[in-house]
Each structure stands twice: as C-alpha cells, then as structure tokens.
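[1] when you get a sec, could you give me coordinates for this:
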Amino acid sequence: MSHTLFIADLHLSPTRPDITDCFERFMHKEAINADALYVLGDLFEVWIGDDDHSPFHQQIKAAFSAVTEQGVPVYFIHGNRDFLIGQRFAKETGVTLLNELECIDLYGTPTLILHGDTLCLEDVDYQAFRRKVHQPWLQRLFLCLPLTWRRKIAAKMRAGSANANQQKSSTIMDVTPQEVQRQLDKAGVVNMIHGHTHRPHIHQWHQHGTAYQRIVLGDWYQHGSVLVCRQQGCDLQSRDFAN
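    Presented below is the predicted three-dimensional model:
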C-alpha cells in the first residue's frame, strides 16, 4: 500500500549504536519500500561540515544512498543540530535538501512541514542564538576552521545548551500556538508536520469553523519514532531498539 514516511530528532552519534542500528533497519526494511521519506531535522547529534568523512558518517550516508539508488526520493529539512549539512552531503547520498518551511502535497492534502524550532518563540535565548549561527558569514568562517577545532567548539556549545535547557520550563521549549496558527494561515493550509519538541502527538483543533491538524514527530532516544502517512491518514508509530 502506498505510504510516505517522516522521521526527525534521531540525534545519531557513535555513542548510541542502538539508535544507529534501529535507523539502519528502518532504512533497509521500510524506507526502501516507501513512496518517499522526509527527514525533518536533527538527524545527527551534531554536524560540523560535509568535509567530516568519519567512518560513522560514511555509514549513515551509505544507508541513505541504498534507499535513493532504488528510486525512493528522500527529502531533508535542517534541524538545530545539523543545519550545516550542505550540497556535498546531498550529492553523496542522493538526498534533496528543502527550505526550512515547505508545503507538500501529501496524497491530496496540502501539508506544511518544518523542523519546528522556529515555532518556539517563547524560548527567547534560543531564538537569539539561532539568528546568530544562521548568519552565512559566520557559517563560512566556522567551516574554514580545522575539523579538530570545530569538534571542540561544537562539544562546548552542546554542553552549554544542555545546561541552559535544564533551567528552562517545558512550556518555554514547546511551540507557541499563535506562531503555529500564523504559519498555517500564511501557507494557506490546515495541516502541519514537525519535530524538535520531542512531544509526539496528533493535535486537532477548530478555529473560525475550520479544522486544523498538527502532527509532532517523536525523538529516537528510547525507541524509534516514525510517522506513516497514507491516503486514509497518518499514524504515529514506534520502533523498538534491538536487545
């Protein structure tokens, strides 16, 4: 049966082989049979540049290539951990890079897809940080640094982010409802799919007589999380890690 798959927030890294194993099984057994696969950001725990050809990264790229070489289109939207993934990665894997907001036709249903971090407007500190690191000149400067320097900088930034998040309320790190509605209205659609918040759920509501739906993808910390969409609708599912 025709179906399209969505995943996000895998945070792949060599330190979590259980997540990597689950991801590779998903790619080899499920993604390869889908109409399309959408990865909505934070595929990696950190990405410091397409020139980082570590064995781990080559392993993940091979999993994507195995799917795209079979003719399955794979689309990627940057997350807050892997916004430096670039055209070299896309060329090596066959993945298509999308804009941070894209409107797709999901079996006849126009749907807005995005990573989701831009919806969390109450997290003022993060939004300020995001504006800074998304400046093209700063990204070019960072990518000119030796890989060893970039790894150290990234590790320090991740540690600082983890400490900061511990001090924030769960409400601050969730989406701002008014921004969700604004983006839906701006795109002229009533359906949205995103990740980032690690709070998998299918939200439905009515406003001015119109029905809306927002699907939040889950993270892959305790188990895999996959959204399976068909003509009849979408289903949030989990995938167990191997024992």
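
[2] when you work out contacts or count neighbours from here on, use the C-alpha atoms and nothing else.
    Will do.

[3] could you report the distance from the spatially most central residue of the chain to Gln232?
    The centroid of the chain falls nearest to Gly41 when counting by Cα atoms, centre = their mean (1.9 Å). Relative to Gln232, Gly41 is positioned 26 Å away (criterion: Cα to Cα, to the nearest Å).

[4] for comparison, sequence B:
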Amino acid sequence: MNNIYFISDIHLDPSNSEVTDKFINFMLEKSSDMKELYILGDLFEFWIDDKYDIVQNNIIISTLNRISENGTKVFLTHGNRDFLIGKKFTKITNIEILPENYILNLDNTRVLITHGDLLCTDDIDYQKFRKFIRNRITLKIFNLLSNNIKTKVASYLRSKSKKITSQKPDNIMDVNHDTVLSFYKKFKTNIIIHGHTHRKNIHETQDGRENYVRYVLGDWHNAPSYIVYENRKLELLDI
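    Got it, this is the predicted structure:
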C-alpha cells in the first residue's frame, strides 16, 4: 500500500446502480495498493442530512468502512452537491474532512487539492448562490425542515441547476485563468488537482519563470478517471 489516489465527482445516487457498481469495484480493486485516497467533492449526487442519507447509501458506507479497515486513509473535501456531509458520516466511515482548499505535501512538493468550484469565478450567479446556500442562517433554516421537504428542495435545486447550466456558455462553466493563477501564488504551489468542471485534462501554464500544472478529474457518469501518485509522479488515468 504505497500509492496515493485522487477521485472526484462520482455523483453516487441510490437510483443509479451502474455508477455505484463502478465505484465499489474500483475501490475494492485498488484498495490493496491504496495508501491514501482523496475524494475531491461530489462523492454523492446530493446529501441533505447525515442521519437520513447514511441509511440511503449503506452499501457505500460499507465499502468505505472496508477499505478503511484494510489500512487506507480516506480524506474528503466537500463539493457543491455534498457539502452537508457532517460528523456522523465521518465517524462511521473513518473519513477525515479537509478544508475546501488543502495543501498536500508529496515528497516535499506542495500540491493544492480543491473541489474546483471556487476557481469558476466567471459564473457569477453560481458564486452568489454558493455563498447564500452555505450561509449559517440558510443552513439553520434548512435543518429545521423534515427530511421529506429537504429531499424535495434538493431535487428542485438540482433540476433547476441542470437547466440553468445547460443554457450557460461553456467558457463561463470553466475555471477563470486569472483566478487559477492567483491560487498558485496564494498557496505557493505549482500544482493544482481539482474536479467540478467535469473536463478531464492536464493544463500546463507558464508565468514568468514559473511552470504550473493543473490536473482536472472527470466525472464518473461521462469520463470516469482517477489520479495516482506513484514513484514520485502524478498520472491522470481513465477507469
């Protein structure tokens, strides 16, 4: 168990057995080689409440428990779909929640890992909504609702989001390059790994004397992929 893995945007949903099976098979296949696993957000299609969603996703919980018991350390950054994952979930899965922007040290190389939505600053409406939906007052009101109403609200927001997204220009849905450059400098790193945009790729950029690399993970519904850190090298691979 020597290698470090990164995945993002699995969007697990109890109604989609194909993606669920793909995720479970991947986890069990790689677990013997997986020293650490970093899930960079949107593990689930949506998450409204630990107590409710843990029951709905018991097979996923069991899989995460299994690899954790086998020695793999699992870390999670919240995504825009599952930012309500809380302490109950982390306790029963032994997963550690990381800050939304986290510096990982890979053999003395600083690597920034993040979900990726904070890089998409051209999507002004989304950034405003993100700030609103994560506001303490908004969350407090949401948590007072019954699980039935929470589910309906989440389904409505998801449906509305998909409709709005389909009408937006592609460039707005991608990262803002000035924002990306500012993240490199702010976090003093030359490497960023993220998901969110569902645009699997490796982007190399030069700014002055600095060379930067940005690894983008694909989503598991259309372009399932993962990154493995092996022999001091990052590789973006298809599943």
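
[5] TM value for the aligned chains?
    The TM-score (TM-score structural alignment, normalised by the length of the second structure) is 0.96; 239 aligned residues with a Cα RMSD of 1.3 Å.

[6] which one's the longest helix in the first structure?
    The longest helix of the first structure (DSSP state H) is helix 147-166.

[7] if we can go back for a sec, counterpart of the residue nearest to the centre of the first structure in the second structure?
    Per TM-score structural alignment, the equivalent position to Gly41 of the first structure in the second structure is Gly41.

[8] pretty sure that match sits against Asp9.
    Yes. Taking contacts as Cα atoms under 8 Å, Gly41 of the second structure lies within contact range of Asp9: 6.1 Å.

[9] common neighbours of these two, please.
    Applying Cα atoms under 8 Å, 6 or more residues apart in numbering, one finds that Gly41 of the second structure and Asp9 are jointly contacted by Gly195, His196.

[10] which residues of the second structure fall in strands?
    In the second structure, the strands defined using DSSP state E lie at 3-7, 34-39, 73-76, 96-97, 101-106, 109-114, 191-194, 201-207, 210-216, 225-230, 233-238.

[11] make JSON lines from those and add distance to Asn171 of the second structure and mean neighbour count to it.
    Formatted as JSON lines, these follow (distance: least, Cα to Cα, whole Å; neighbours: other Cα atoms under 10 Å):
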{"stretch": "strand 3-7", "distance to Asn171 of the second structure": "23", "mean neighbour count": "22"}
{"stretch": "strand 34-39", "distance to Asn171 of the second structure": "25", "mean neighbour count": "22"}
{"stretch": "strand 73-76", "distance to Asn171 of the second structure": "28", "mean neighbour count": "20"}
{"stretch": "strand 96-97", "distance to Asn171 of the second structure": "30", "mean neighbour count": "17"}
{"stretch": "strand 101-106", "distance to Asn171 of the second structure": "23", "mean neighbour count": "14"}
{"stretch": "strand 109-114", "distance to Asn171 of the second structure": "20", "mean neighbour count": "20"}
{"stretch": "strand 191-194", "distance to Asn171 of the second structure": "17", "mean neighbour count": "22"}
{"stretch": "strand 201-207", "distance to Asn171 of the second structure": "15", "mean neighbour count": "11"}
{"stretch": "strand 210-216", "distance to Asn171 of the second structure": "15", "mean neighbour count": "17"}
{"stretch": "strand 225-230", "distance to Asn171 of the second structure": "22", "mean neighbour count": "19"}
{"stretch": "strand 233-238", "distance to Asn171 of the second structure": "23", "mean neighbour count": "14"}
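
[12] got JSON lines for those strands, with distance to Met173 of the second structure too?
    JSON lines is the format used below for the strands of the second structure (distance: least, Cα to Cα, whole Å):
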{"stretch": "strand 3-7", "distance to Met173 of the second structure": "20"}
{"stretch": "strand 34-39", "distance to Met173 of the second structure": "21"}
{"stretch": "strand 73-76", "distance to Met173 of the second structure": "23"}
{"stretch": "strand 96-97", "distance to Met173 of the second structure": "26"}
{"stretch": "strand 101-106", "distance to Met173 of the second structure": "20"}
{"stretch": "strand 109-114", "distance to Met173 of the second structure": "16"}
{"stretch": "strand 191-194", "distance to Met173 of the second structure": "14"}
{"stretch": "strand 201-207", "distance to Met173 of the second structure": "15"}
{"stretch": "strand 210-216", "distance to Met173 of the second structure": "14"}
{"stretch": "strand 225-230", "distance to Met173 of the second structure": "20"}
{"stretch": "strand 233-238", "distance to Met173 of the second structure": "22"}
